[in-house]
Every structure is written in structure tokens, then in C-alpha cells.
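need coordinates for the following:
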Amino acid sequence: MKQNKILSIKPLITKAFKPDMFHKIITKLASLYVILRYPNVPKEYRYFYRDTYVCQLTQLKYVFQDYFIKKPYKRISFSGEFTPDIAFALPFAYWHYKNGTLLGTEGANYTKELYFFSPSHTESFDTRTTAGNYNYETPRILYSHDYNMSKWTPVPLKSLYKNDIYVYDKPIMIVANRYNMEWDGPPISFLSIPFLETVFNKYKDKYQIIYNRPRPENITNDNSDVYDLNEYEWIEENFPEVILMENLYKENRGRANNFNHFQMMVYANSDHFLSTHGGTGALASYFGGVNIILSKRGGEHHFNCFNTLYRMLSGSNVLHARTEDEVITFLNNNF
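Take a look at the predicted model:
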């Protein structure tokens, strides 16, 4: 990402050091502060505490441009994974748009409809990378112990993409699954075929179930391999009343520009979501209603992301289940 020119009226500390030196200094200061204030935090999470303060301090460089000058200047570029993109970069860009300071945005393929408000959005990245997550120009990075974020405004995707096309006799229930490599190992947080059978049998008469597990060719991939759960044909054979999202996309009655655009059109018409760890659960949290997320492991547990950050995306009632039994309990109580 290109560095913005530093105005002469900015704090003296930013004039005394080059941007990379400024970053090194605030990183060391933040690290020391975290060690002193949070001595009992596990080492694998201590870096995210530090990164929270680095992100906050980085924004000091833009105080005058953001709050006093208020002219379009901000170019936001993000090449990281889908979750931090829609949880941090997208609301950051939307804040600048509402503030009158957004000049343009740059993101991965199939993100134009997410950044619909941007005066100039470029899809420059064919692959999302882990390194791209560590963009200290955004309000936070991956996880944080403090989600009281300034310069962060959630984007009203539900109201924008709600439509009269994907409407059925019964309310829609989105079952959003994934079956990916996790932490360089096999899939962990996914909805198994026996579990899907239980859910479909229980709710197929009450809801129009739409099952979604995007194929690799429909999304911008990151560093995680996508495996085949072999459930598509099984669903079509055993549960013809369940609609496969990919079949709806082939019809594309809403004339969506890409699969991301299409997903948002369908999701916007639903208030009931069953999703899984990662971008699958984060996207579902953008559309209000109830979102039950199966997540068996991850930094989100330590940082309580599902009960804080994910709920902030749209005010949805996000319920974190650590086991399939907990999913069933949440379903019984809310669906």
C-alpha cells in the first residue's frame, strides 16, 4: 500500500522518523506495554494485544486529515483473508466514505460489490495472503482484546441487497458450510454429512433451506486448501427440497456479477443462519437475524470475537457453538 504524504501539521513524532522507523518504534513500545500490563496472556496471543495498540497509534498520523481537513485522500488496500477484509478493512473504508475522506480502495477479486460505495475500487489481488492480514493501517488485525474501534462503521449490506427475487413460501434458512485446511492440518470446524442429515430432516418443512459451500472457482482463495466433502450429490439425491446455492447461481435470476454478489443477494433475504468458523461465519453475521456458528478452535475463542466483533457487523444474534450438540441446542431454542 502506498504511504500517504505526511502533512507538516501532523504530530512532530511522525516528522522525526520515516514511516518504517515510526512503525518499529511504536511496535517496540506496544510490546513493552503488553508485557507489563498483561503478563499472564499466552505468548501466542500476546502479539495481537500488541497489534491492537500499534493499529491505534498508527492512526495518530492522520488526525488532522481525518478530523480537521476532511478532504478525500485515503486509499485503502487490503490483500488479506476474507474475514479481516469484511471485519476491518471494509468498515474502515466505509467510515472514510461517510467521513468524506475516502479517495479509493483496492482489494481481491470479486470485492467490487462489497466496496460498492468506493469512488474508485480496483480488484488487484488474485489470491488472498496471510501476510496481507497484517495491514496496520486498518483499525485492527485478525483478533483484539478491544473492539471499541473508532473509524469503523459496518456496511449496510442487508438493506442494500435485499430483493424480491429470492423469496419463497417459507422463510429462508441458510446453511453455510466449509471443508478447508485449518492451521495446516485437516478440516476441524465443519458440518458433517450425518449432522447435515439431522438438520435437514428437522427443519426442511419449516424453512426453505439453502445450502452453501462455495467451490474454489467461485471465490478468491487464500492459503487454505479446499477439500471435497462429497455432499452435493448426496443432498440432491436425498433432500431434493434443499436448494443448493451453486444451482441458484447457475440460474442467476438476480443477474449477479459474481458469486460474492450473488451470495449477498440471497443472504439479505434471510434471518436464519447456520454457519461455520472463518469467513463463512463472518459473512453470515452481516445480515442480521440469528447466526449460529460452529467453531471448535481458534483465536476467536480467546478474544471472544463471536460475542463482540461479529455481533457488531449488523446487530445479529451470533451464537457460538463449540460442538454439534451445542448447535442442536441453539437450533432448538432459536429456530
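
going forward, measure contacts and count neighbours with C-alpha atoms only.
Noted.

now Glu241: how far from Thr111?
Counting by C-alpha to C-alpha, to the nearest Å, the gap from Glu241 to Thr111 is 31 Å.

which one's more surrounded, these two?
Taking neighbours as other C-alpha atoms under 10 Å, Glu241 and Thr111 compare with Thr111 leading, 23 against 15.

residues touching the more buried one, list them.
123, 260 (C-alpha atoms under 8 Å, 6 or more residues apart in numbering).

what about it, which SS state?
coil (DSSP: H, G, I helix; E, B strand; the rest coil).

how near is it to Val266?
16 Å.

what's the single longest helix in the chain?
The longest helix of the chain (DSSP state H) is helix 19-37.

which elements pack onto it?
helix 43-58 (3 or more C-alpha pairs under 8 Å, 6 or more residues apart in numbering; DSSP states H and E).

gap between the helix or strand following the helix it packs on and the chain center?
Later in the chain than helix 43-58, the nearest helix or strand by DSSP states H and E is helix 63-64. Chain-centre distance of helix 63-64: 28 Å, with C-alpha atoms, centre = their mean, to the nearest Å.

here's the other one to compare against:
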Amino acid sequence: MQQLMLKFLYVVASLRYPGIRRDLRYFVRDNYYARLNQLRFIGADYFTKKPYKVVDYHGEFDQELRYVLPFAYWHHLNGTLKKTISCTNTKEFYFFSEQHVEQYEKRVWQAGYGYYDVPNMTHSPTFSYTKFAQVPFKKQYKNDLFVYSKPILLIANKYNIEWDKPPINFLGIAELDRIISTYKEKYQIIYNRPLSTQIVLDNSEIMDLNEHEWIRKQHPEVILMHDLHEQHKGSVNNFNHLQLLVYANTDRFISMHGGTAALASYFGGINIILSHPGGGMEHHFNEYETIFPSLSGAKILHAKTKDDVFQYLSEHY
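All right, here's what the predicted structure looks like:
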């Protein structure tokens, strides 16, 4: 029955979006099916309204942020959330869950395929916001610890294998030097590029950009998240907890395609996202104008090139 319905929904997606590439219609099909799957829970969600929903996910971090967390938080507000299950060091993301289990030690990107338990489960030209609620990370984690004499500009960089190819979406040392030199007088710049020992990995191998020591020597006024983690190990539970605390005090972000961009979009303010065309599906479905702003109401500025990053910086920062 499921296979027949998926075939039917692929036809529906083809008729509704004839201009979309044939292979991309599978994403639309899957989102249609995920939304229809929610019809099974009408009684439990809107009439019985007792805690029953178990949200269990260990796929890509990006999908968890964009789709799973807002779904789980909706169930929390609805009074129907029973339990959440995710990866190591995710308790702080699910602060609202009365029973959260960190069951998985590694993310498996394939776990996102065929995962129809949430209304939005993959890329799409449209999203359902019926069971979608903004998770108030900024309100929950705003603090007096990470406060400085100048407002924070947070650079959330990455340097990973992307789609089995060398790094594409990242800021190199030359770009970092230009940004820091230009904006360090106005902002307290905090630089964040987590190491493999600090986060749970999926299929994206983290490579060495050799920028941390360079920043320490050339721009000692910049605060490194690595150093903050060492300084505050006694007061933060893990690296994710630290990120939430620092991000909650921040209104200006520069982030990279993927989970880095999704997390920075959770805290309002302005988020410049570097995401080159030709890689992720966000471009095909215009998601930087749909799902990303919906995570917190943040202003999302999609930079398709590094030059775009500097243009947005000059206009908005």
C-alpha cells in the first residue's frame, strides 16, 4: 500500500511541479507522504491529547534542526510528547522533553530516507507548519555569562567533505582575515568551527583548515569557541550546550551551508549563509526564504559566493 501511494504521489508532484527535475520530485513526493501519514494521529493529537508521541531520530543534524525539533516542540506544547530519542549530547536541544534519551553515538545520514514520522522530512518547495513550533532557544539559554563590551559577531565556519567532494562552503584564512580586520572594532568576534571530538559526526568528514592557531597569533582579540569550552568546562555540559549559550546572546551570524546554517538560524537577528549553488537542494527549492526564516523569524541572507558574504556584511553589519 505504501509503495502504491508513493507512486501516486510522485505523479501528483510531477503534475504540480512540471518544471522541477524528475529526480527532485522524489523529495516532493516524500514530503507529501509524510504529511498524509499524520492523518493517522488526528484523534491522538486533537481529541485524546495524552502523552504518546515518541520522537526517535539519529539522521543528519541539519534535518533534526529543521524538521524534527520543531515537530517535537509542537507535541510538547500540545501535551502529547511522551519521549524523545536522539544522539549523544542532544539533551540541551530537547530541554523541553521530560524524557530524553541519548541513545545513538553516531549519526547515520541514511536514517533520513524513508523517515515519514514528521510532516516535513526532506527538501520541498513548500512546508507544512501545522505541527511545527519555533523552539525558543534564545529565551531558554540567554545568559549573563557570555556578555561583552561589544555585541557579538559569530562566525560559524566549517571545513568538511561535502557530497563526497572536497570542502565547498567555507571561509578560508584570507576571508577570515578580511572579516576580522574590518569588523573587530565594532563587534566582539567569536569564531566557531567544531572539531570531530566535540560533535557527533554523520557522513561529513571534518578536515583541518589550520586556522585556529593562526587566529590566536594574528587576531588574539577574537574569541575561539574551543577556548571558551576549555575555560567553562565546569559550567557547561558539553560543546552543544556551550553553542546554545553563546548563540543565545548573539544577533549577528555568518554561517555555512548545512547544520551550521540551520543552528545559527534559530536565534533571530541576521544570519548570512554561505551556500554555493550546485550542491545542496536548498537552492532548487528556495528554502532560504521558507523553512530557514521559520525557525526563529531570523532575517536570512543567502550568499551564493564569498563576494556576496562581504556585500551583505557591508550592507547589514
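
pull out the buried residues from the longest helix of the first structure.
19, 22-23, 26-27, 30-31, 34 (16 or more other C-alpha atoms under 10 Å).

between it and helix 43-58, how big is the angle?
130 degrees (axes from the mean of the first three to the mean of the last three C-alpha atoms, to 10 degrees).

helix 19-37 of the first structure: how far from the chain's middle?
27 Å.

kindly report the same for stretch 140-147 of the first structure.
The answer for stretch 140-147 of the first structure is 13 Å, by C-alpha atoms, centre = their mean.

ok, now stretch 140-150 of the second structure?
21 Å.

residue range for it in the first structure?
Using TM-score structural alignment, stretch 140-150 of the second structure lines up with residues 160-170 of the first structure.

what about Asp208 of the second structure, distance to Gln243 of the second structure?
20 Å.

Phe127 of the second structure: how many residues sit nearby?
20.

spell out the secondary structure type for the residue nearest in space to the middle of the first structure.
In the first structure, the residue lying closest to the centroid (C-alpha atoms, centre = their mean) is Thr83, at 2.9 Å. On the three-state scheme (three-state DSSP), Thr83 of the first structure is labelled helix.

quick one: map it onto the second structure.
Aligned partner of Thr83 of the first structure by TM-score structural alignment: Asp62.

what sits against the closest residue to Asn177 of the first structure other than its chain neighbours?
Of all residues not flanking Asn177 of the first structure in the chain, Arg213 sits nearest, at 5.0 Å (C-alpha to C-alpha, 6 or more residues apart in numbering). If you count contacts by C-alpha under 8 Å, 6+ apart, Arg213 of the first structure has them with 176-178, 245.

if we only consider these, which is nearest to Ser77 of the first structure?
Of all the contacts of Arg213 of the first structure, Arg178 has the smallest distance to Ser77 of the first structure: 26.6 Å, by C-alpha to C-alpha.

leaving out chain neighbours, which residue sits closest to the equivalent of Met245 of the first structure over in the second structure?
Residue pairing (TM-score structural alignment): Met245 of the first structure is matched to Met225 of the second structure. Distance criterion C-alpha to C-alpha, 6+ apart; nearest residue to Met225 of the second structure, sequence neighbours excluded, is Asn192 at 5.2 Å.
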